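Trainee: okay, sequence plus prediction incoming.
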Amino acid sequence: MSDDIALIDRFLEMMAAERGAARNTLSAYGTDLRLASDALAGGLVAADAAALARLADGWDALSAATVARKAASLRRFFGFLADEGLRGDDPSDALPRPGTRRPLPKILSATDIDRLFAAIEDRIARVPPDPLDLRLSALVELLYGSGLRATELVSLPRGAVHPDRPFLILKGKGERERMVPISDRARAAIAAWRGQVPPDSLWLFPSGRTHLSRIRLYQLIKALAGIAGIPPDRVSPHVLRHAFATHLLEGGADLRALQAMLGHADISTTEIYTHVDSARLVEMVNARHPLGELLAGRGVDVSAPDA
């Protein structure tokens, strides 16, 4: 098994140094490869197609996503062995390729968002306003207005958002840094809330000795949905992040810019937000593509497809 472990370690070093793989990705690769080595009694490096097929037979009880991840880890590893001249063949074609297409996240319409904010404004309008309503306003403004992940949001330092700076720098998933835009509305909501935060607090959203928990944030968003007359099972912090992405794209945002704002390492992750209806896509091409302008200049009607 020593050859397996040594080469797995070399593979992980390569992935970190040459591919810039995130820590969580490296951990998943390492776990999958070491488990495969154990299952093959230390014979992973020398395994043939039949051995890999037998290994995959033991994955029957696993989800399609897990099988796809394990198979991808092994394919990359055998590709590395071939690139390094340690194997003259690649037996990984014997591994399964399950369909793992992600389901689209739940969708909130602009009307739903308006109802959420209307419910918040009704609560803030009470005299005097409840500090917890000011906190809820700041949370929702950041979720929908900046697309933050729940963990990123609840763990924001007290001084993360500056009154005179329309962005913040976040270190998110995989320790990657990104710049996140902060709207004027969000900065105003945060300023109103920050007056209620103890000056010595480390966190913008403190709770006890630490910060607000993700579970509590989830509960607050569900409760707000109920107040706004939206079924709570349709709303969550991630759904608001999804609404941020979807509504930006519908407004004409660039997919690469959105990828940077969301902190996705791979643009294929961002593409799950592109469930724009085909009619609007055709309209966008006709309105913005140079050929659309050329045809319009010649008097060709580009507003409707041919019959």
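Mentor: Alright, I've got the coordinates. The model shown is predicted, which means the values in this text are computed figures rather than measured ones. Numbering: from 1, shown residues only.
Trainee: from here on, just use CA atoms for contacts and neighbour counts.
Mentor: Will do.
Trainee: pull out the buried positions in stretch 210-218.
Mentor: H211, L212, S213, R214, L217 (16 or more other Cα atoms under 10 Å).
Trainee: same question, stretch 101-110
Mentor: Buried residues in stretch 101-110, counted by 16+ other Cα under 10 Å: I107, L108.
Trainee: rewinding a little: okay, and which of the buried residues of stretch 210-218 map to helices?
Mentor: Among the buried residues of stretch 210-218, the ones falling in helices (DSSP state H) are R214, L217.
Trainee: looking at the buried residues of stretch 210-218, which is nearest R176?
Mentor: Of all those, R214 has the smallest distance to R176: 20.5 Å, by Cα to Cα.
Trainee: just put the buried residues of stretch 210-218 in CSV and tack on distance to S268.
Mentor: Output for the buried residues of stretch 210-218, formatted as CSV (distance: Cα to Cα, whole Å):
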residue, distance to S268
H211, 32
L212, 31
S213, 29
R214, 26
L217, 28
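Trainee: S37: which of the buried residues of stretch 210-218 is nearest?
Mentor: Closest to S37 out of these is R214 (36.4 Å), distances taken as Cα to Cα.
Trainee: I'd like the distance between that closest one and S236.
Mentor: Distance of R214 to S236, given as Cα to Cα, to the nearest Å: 11 Å.
Trainee: how about the helices in this protein?
Mentor: Taking DSSP H to define them, one finds helices in the chain at 2-18, 23-39, 49-57, 64-83, 110-124, 131-146, 150-154, 184-194, 214-227, 237-250, 255-262, 267-270, 278-288, 290-297.
Trainee: rebuild the ones you listed as JSON lines, extending it with distance to L104.
Mentor: Shown next, in JSON lines, are the helices of the chain (distance: least, Cα to Cα, whole Å):
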{"stretch": "helix 2-18", "distance to L104": "29"}
{"stretch": "helix 23-39", "distance to L104": "23"}
{"stretch": "helix 49-57", "distance to L104": "28"}
{"stretch": "helix 64-83", "distance to L104": "15"}
{"stretch": "helix 110-124", "distance to L104": "18"}
{"stretch": "helix 131-146", "distance to L104": "18"}
{"stretch": "helix 150-154", "distance to L104": "19"}
{"stretch": "helix 184-194", "distance to L104": "27"}
{"stretch": "helix 214-227", "distance to L104": "20"}
{"stretch": "helix 237-250", "distance to L104": "10"}
{"stretch": "helix 255-262", "distance to L104": "16"}
{"stretch": "helix 267-270", "distance to L104": "11"}
{"stretch": "helix 278-288", "distance to L104": "16"}
{"stretch": "helix 290-297", "distance to L104": "31"}
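Trainee: put this next to the previous one:
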Amino acid sequence: MNDAPQRDLAALVVPRWGRLVETDDRYEPYRMVGPDGAIVEATSVFFQELLAAGKAPSTVRSYGMDLLRWWRFLHAVDVGWNRATRVEARDFSCWIQLTVKQRRLVRGRSSAGRAASLFSEKAPNPVTGKPALTDGYAPATVAHSETVLRGFYDFHRDAGTGPILNPFPLDPSRRSRRAHAHHNPMDGWARERVGRYRPKVPHRVPRAIPDQRFNELFAALPSNRDRALVAFWISTGARASELLGVRQRDIDPGQQLITVVRKGTRAVQQVPASADAFVWLRLYQEELHGEIPRGRSQPVWWTLRRPRRPLNYHAAHRMFERANAALGSDWTLHDLRHSAVARMARDPQLTLSDVQLVMGHAHLSTTEIYLTPDKDEVIAGVLARHARVAEQREKAAPPPPAPGYDPQALSVLFGRTL
């Protein structure tokens, strides 16, 4: 491996080879095809394995995008997927951390200019305080890609259809021993089995939308449908896809409940919502009365433009982007879920286990993350403490002067009454 020739990754051009195609077949929701339309069998078998393990179609799509990115890199370096070695894995890991997303490439920009944009310092959003996005892949995306590719080659190695050695191995300093050996039950569970080419992902505290900012965002929504959606997201904490999948039979205004299918476990769960959310929902339904199909199995959310179609995630995302553009903010749909759980966690009448159940968290430690105070709240609290201390000092009577000091002279010197 050390004797392998070094590739010039700076001059490497990765073409847009192939694509991931969505099908209407629930047994094969996605296929990866080449430029000639031929199905890539190695990925199709892996997708079937994911579905057999109970993975959702959205997970298959996420894994498929990582595999497509890997296939495009192998096509650029002229190496077959079943002949890839750790040299290709190493070069791919370097390339994906330093390259620019293909959808953001601008004609006429030099490679040096594109690389510089990865590290250019951009000011955070003035409304939300979020750091500006770069033109490269996020560390979480890179880490997810490494995990997917390692699992892909583990599957084909076990099946005897891939390389004997996984191109994406575990960290050599940790793969030789048992994970969590001699673990202290009083300590947290650290991630020990990590890949050799897996980057470190920074720990981020979930960011909730402040109440005042949320009111401004809600006022910028143009329709009753959008207000109903946001009202349900902020009051139930449901994920965007979970709420968009709600059917007419899943709405229970009498008990202020809606039924959602959890994204990960696919469990059916009733979650409470605010009364305001049902009011906005009724106004939206009255506007579309007679224009959408009726039936208990019909979707609740539809497009406002004709022809009416069930509302999907991308259309809802664009709706929220337009509201953000009016305020100059960059909140996301998932920030509404963060805001909902943060509001519940601050309520002294709700226990943390209650919040865990409503949010559908598998572990209580996930819910505990939202107990971490926001940076702005900490700064405001510390400044308020400084103000209280200063006020107490002004009200407190000064101690008597030590023997030998003239009180009148001290009063003139320090400007206070002794």
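Mentor: Thanks, I have it. These numbers come from a predicted model, not from an experiment.
Trainee: give the contact list for A267 of structure 2.
Mentor: V261 (Cα atoms under 8 Å, 6 or more residues apart in numbering).
Trainee: if we go to 10 Å?
Mentor: V260, V261, G360 (Cα atoms under 10 Å, 6 or more residues apart in numbering).
Trainee: next: L291 of structure 1.
Mentor: V285, G297.
Trainee: over to R86 of structure 2?
Mentor: Counted by Cα under 10 Å, 6+ apart, R86 of structure 2 has contacts M1, F92, L165, N166, P167, F168, P169, Y197.
Trainee: which residue in structure 1 lines up with the fourth one?
Mentor: Under the alignment (TM-score structural alignment), N166 of structure 2 pairs with D90 of structure 1.
Trainee: coming back round to it: tell me the one of the contacts of R86 of structure 2 nearest Q48 of structure 2?
Mentor: Among the contacts of R86 of structure 2, N166 lies closest to Q48 of structure 2 (Cα to Cα), at 20.4 Å.
Trainee: could you report the separation of the nearest residue to V148 of structure 2 once chain neighbours are set aside from L304 of structure 2?
Mentor: Nearest residue to V148 of structure 2 in three dimensions, chain neighbours excluded: Y63, at 6.3 Å (Cα to Cα, 6 or more residues apart in numbering). Using Cα to Cα, Y63 of structure 2 is found at 32 Å from L304 of structure 2.
Trainee: please work out how many residues are found near the residue lying closest to G226 of structure 1 once chain neighbours are set aside.
Mentor: Distances taken as Cα to Cα, 6+ apart put P232 closest to G226 of structure 1, at 5.6 Å, once the chain neighbours are dropped. Neighbour count of P232 of structure 1, defined by other Cα atoms under 10 Å: 16.
Trainee: surely P232 of structure 1 meets D112?
Mentor: No. In this structure P232 of structure 1 lies outside contact range of D112 using Cα atoms under 10 Å: 11.7 Å.
Trainee: now the common contact residues for the two.
Mentor: Here P232 of structure 1 and D112 have A225 as joint contacts, going by Cα under 10 Å, 6+ apart.
Trainee: so which residue is smack in the middle of structure 2?
Mentor: H334 (6.9 Å; Cα atoms, centre = their mean).
Trainee: quick revisit: burial check on the match of N166 of structure 2, number of neighbours?
Mentor: The local packing of D90 of structure 1 (other Cα under 10 Å) involves 17 other residues.
Trainee: do E291 of structure 2 as well
Mentor: E291 of structure 2 has 12 neighbouring residues, counting by other Cα under 10 Å.
Trainee: what does R337 of structure 2 correspond to in structure 1?
Mentor: Superposed on structure 1 with TM-score structural alignment, R337 of structure 2 falls opposite R241.
Trainee: can you tell me how far the residue lying closest to that match once chain neighbours are set aside is from G297 of structure 1?
Mentor: Nearest non-adjacent residue to R241 of structure 1, counting by Cα to Cα, 6+ apart: G147, 4.4 Å away. G147 of structure 1 is 40 Å from G297 of structure 1, where distance means Cα to Cα.
Trainee: how about S137 of structure 1?
Mentor: Applying Cα to Cα, the value for S137 of structure 1 to G297 of structure 1 is 48 Å.
Trainee: quick one, which of these two is more surrounded?
Mentor: Neighbours per residue (other Cα under 10 Å) separate S137 of structure 1 from G297, with S137 holding more: 26 against 10.
Trainee: does that one touch F205 like I think?
Mentor: No. With contacts counted by Cα under 10 Å, S137 of structure 1 stays clear of F205, the gap being 11.9 Å.
Trainee: overlap in contacts, these two.
Mentor: Both S137 of structure 1 and F205 are contacted by W193, under the criterion Cα under 10 Å, 6+ apart.
Trainee: L44 of structure 1 -> structure 2?
Mentor: Using TM-score structural alignment, L44 of structure 1 lines up with W81 in structure 2.
Trainee: and its match, what does it touch?
Mentor: A42, W70, W71, L74, H75, E88, Y153, G162, P163.
Trainee: show me what L50 of structure 2 lines up with in structure 1.
Mentor: With TM-score structural alignment as the criterion, L50 of structure 2 lines up with M15 in structure 1.
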